[in-house]
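Novice: Sharing a model that was predicted from the sequence below.
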Amino acid sequence: MSTTASTEGGAGALPTHAGRTAVVTGAGRGIGQELCRALAARGADVVGIDLGEVKETGNVVEELGRRWLGITADVTDLDAITVAATAVEEFGGADILVNNAAIDDAVHFDDLDLDLWRKVIQVDLEAPFLLCKAFVPHMRAQGWGRIVNIASGVVMNPMQRFVAYRAAKMGLIGFSRALATELGNEGITVNIVSPGVTKTVMAADSLGEAAFERSAQARAIQRVAVPADIAGAVLFATSEDCGFVTGQTFMANGGAYFV
């Protein structure tokens, strides 16, 4: 694959993700779209999976000179994920998997019914399991892989609502740590990136626009977080430099809290 200079970094610098293929879920907008752009800018070819339209993301990736494969699929559908895993073979396999797709339940516990509970758990926790089952064999075959699961800073805050979402994201952290232990000796790292409140359509719908400024004032870095702020942590966690870091949670929250 090409090793032309990245659009980021110093003159003549080689892309840090050159020769890699990255699979990103929830690629159609927000954090997922920005992750696709950032990975492509670092030299990766990108496979974007989303329930909705991914054409705009594909245009961004291709403008950066990288190969793009857009797949419209429900990440909770095992058959769809199997098809996606097969399609990725034309890219030579998957080196990087970022489980970013998510939904939430912006309701109080009394209004949370079993159907919504199950749907959130399926998308936010079960789907990453299915995707790891589909793509880990590619990584095993080459003895190298990076898995990043996107959690959420909401699990650390004593706020109301989001019962299913918070349960799923805490489960995702536990799943990531367990998987890191299983895959550590196979050249595959598994880490978690946990964003704070970030300016996206999903967050605006769930929290309201005023939440962004409120969150900014409560941070050490007092500005509104945008998807590019999350991409930096993901780029490190998916890089060659992250080969001895696994099972860890990167808090991309601007210093909203410390752990």
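Specialist: Received the coordinates, thanks.
Novice: make it CA atoms for all contacts and neighbour counts henceforth
Specialist: Fine.
Novice: ok so residue 255 is a helix residue?
Specialist: No. Applying DSSP: H, G, I helix; E, B strand; the rest coil, one finds residue 255 to be coil, outside a helix.
Novice: Based on its surroundings, how many neighbours for it?
Specialist: 15 (other C-alpha atoms under 10 Å).
Novice: Am I right that it is in contact with residue 215?
Specialist: No. Taking C-alpha atoms under 8 Å as the definition, residue 255 is not a contact partner of residue 215, at 10.6 Å.
Novice: any idea which element residue 147 lies in?
Specialist: Assigning secondary structure by DSSP states H and E places residue 147 in strand 145-150.
Novice: for that strand, packing partners?
Specialist: Contact partners of strand 145-150 among helices and strands, from 3 or more C-alpha pairs under 8 Å, 6 or more residues apart in numbering; DSSP states H and E: strand 96-99, helix 127-142, helix 163-183, strand 188-195, helix 227-237.
Novice: And the ones you listed: which comes nearest residue 83?
Specialist: Residue 83 sits nearest to helix 127-142 of all the helices and strands packed on strand 145-150, at 9.6 Å, using C-alpha to C-alpha.
Novice: give me the number of residues near the closest residue in space to residue 218 that isn't next to it in sequence?
Specialist: Excluding the flanking residues, the one nearest residue 218 by C-alpha to C-alpha, 6 or more residues apart in numbering is residue 256, at 6.1 Å. By other C-alpha under 10 Å, the residues close to residue 256 number 19.
Novice: ok, structure two:
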Amino acid sequence: MKLDEQVVVVTGGSRGLGKAVVKAFAREGAGVVINYFESEGKAKDLQNILGEKAVALKADVRDPAQVRKMFRQAEAYFSRPVTTIVNNALVHFRFDPESRHDASRISWEEYSLQMEGAVRGALNTIQAGLAEMKRLHFGRVINIGTNLFQNPVVAYHDYNTSKAALLGFTRSMAKDLGQYGITVNMVSGGLLKTTDASAATSEAVFQLIQETTPLQKVTEPEDVADAVLFFASPWARAVTGQNLVVDGGLVMD
């Protein structure tokens, strides 16, 4: 299925990387759901910019009932079902190395919050769209990871661990769903300059990344968004269960 024939749900799609992914799919002619939970104003503003090819829909990805409702609303709006899911939502987390909780202070509740947002959120969206994807014998799921679980230059224990778990989830789903024409992959960016989540990161950290990265630049949301497009496109039809690191070569897997 070509990109302009797809209906795409982007969780956490109103800001940061999610916003860049929404704009990338809209640019290619896809119908896009801008999912939001708290950022209604930003989601509505983005919808107004993109016009009828996009719709802003509220849902907490941790709540399966809200996610199922969002998928029904998307199908009603576009008059065709969701074919493509980008699991990008980030629940109550900021990349702030100064205020992070170290090994002596990190709580299980913090781990659980990030696992709920990353893994449970992805499970809820897949299950909400699975019946129609099976019927179409087509589906594309792209989970957003991080290079930090391979190279934890900052020990964000809760976030890094949840994304490592998401990779295991990605590969198990790829194995299970491939028989139905559904691919499941992951795109793992580096620290992105600059999003709401990375706003607390100092310029010195960004400069260090730039100096130690082969491409001599800090990854931007648009760089990762274009990699997401690849996994949704016909060019990636034979690719599943993979993790593509998009960080300018900082981590070479």
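Specialist: Happy to help now that I have it. These numbers come from a predicted model, not from an experiment.
Novice: returning to that earlier point: mind putting the helices and strands packed on strand 145-150 of structure 1 in JSON lines, distance to residue 251 of structure 1 included?
Specialist: Shown next, in JSON lines, are these (distance: least, C-alpha to C-alpha, whole Å):
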{"stretch": "strand 96-99", "distance to residue 251 of structure 1": "16"}
{"stretch": "helix 127-142", "distance to residue 251 of structure 1": "19"}
{"stretch": "helix 163-183", "distance to residue 251 of structure 1": "12"}
{"stretch": "strand 188-195", "distance to residue 251 of structure 1": "5"}
{"stretch": "helix 227-237", "distance to residue 251 of structure 1": "9"}
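Novice: Name the stretch among those that sits most buried.
Specialist: strand 96-99 (a mean of 28; mean count of other C-alpha atoms under 10 Å).
Novice: Which residue numbers in structure 2 does that one align to?
Specialist: Aligning strand 96-99 of structure 1 against structure 2 (TM-score structural alignment) gives residues 84-87.
Novice: tell me the secondary structure for the alignment partner in structure 2 of residue 23 of structure 1?
Specialist: The alignment partner of residue 23 of structure 1 in structure 2, by TM-score structural alignment, is residue 9. Counting by three-state DSSP, the backbone at residue 9 of structure 2 sits in strand.
Novice: roughly how far apart are residue 9 of structure 2 and residue 101 of structure 2?
Specialist: Relative to residue 101 of structure 2, residue 9 of structure 2 is positioned 32 Å away (C-alpha to C-alpha, to the nearest Å).
Novice: Those two: who's more crowded?
Specialist: residue 9 (30 against 16).
Novice: Can you name the residues that contact that one?
Specialist: Shown in contact with residue 9 of structure 2 (C-alpha atoms under 8 Å, 6 or more residues apart in numbering): 32, 33, 34, 35, 82, 84, 85, 86.
Novice: So what does the residue nearest to residue 218 of structure 1 match up with in structure 2?
Specialist: Under the alignment by TM-score structural alignment, residue 256 of structure 1 pairs with residue 250 in structure 2.
Novice: Its match contacts residue 214, doesn't it?
Specialist: Yes. Counting by C-alpha under 8 Å, residue 250 of structure 2 touches residue 214, with 6.6 Å between them.
Novice: Against residue 225 of structure 2, how distant is residue 27 of structure 2?
Specialist: Counting by C-alpha to C-alpha - residue 27 of structure 2 and residue 225 of structure 2 are separated by 11 Å.
Novice: ok, residue 259 of structure 1 - how many residues close by?
Specialist: Neighbours of residue 259 of structure 1 using other C-alpha under 10 Å come to 7.
Novice: oh sorry, the question was meant for residue 245 of structure 1
Specialist: 13.
Novice: how about it, secondary structure?
Specialist: Residue 245 of structure 1 is classified as coil under three-state DSSP.
Novice: Tell me the counterpart of it in structure 2.
Specialist: Match for residue 245 of structure 1 (TM-score structural alignment): residue 239.
Novice: if I look at its match, how far off is residue 226 of structure 2?
Specialist: Residue 239 of structure 2 is 16 Å from residue 226 of structure 2, where distance means C-alpha to C-alpha.
Novice: Also residue 172 of structure 2?
Specialist: 24 Å.
Novice: Need the outlier residue of structure 2, farthest from its centre.
Specialist: Within structure 2, residue 104 marks the point farthest from the mean C-alpha position, 29.8 Å out by C-alpha atoms, centre = their mean.
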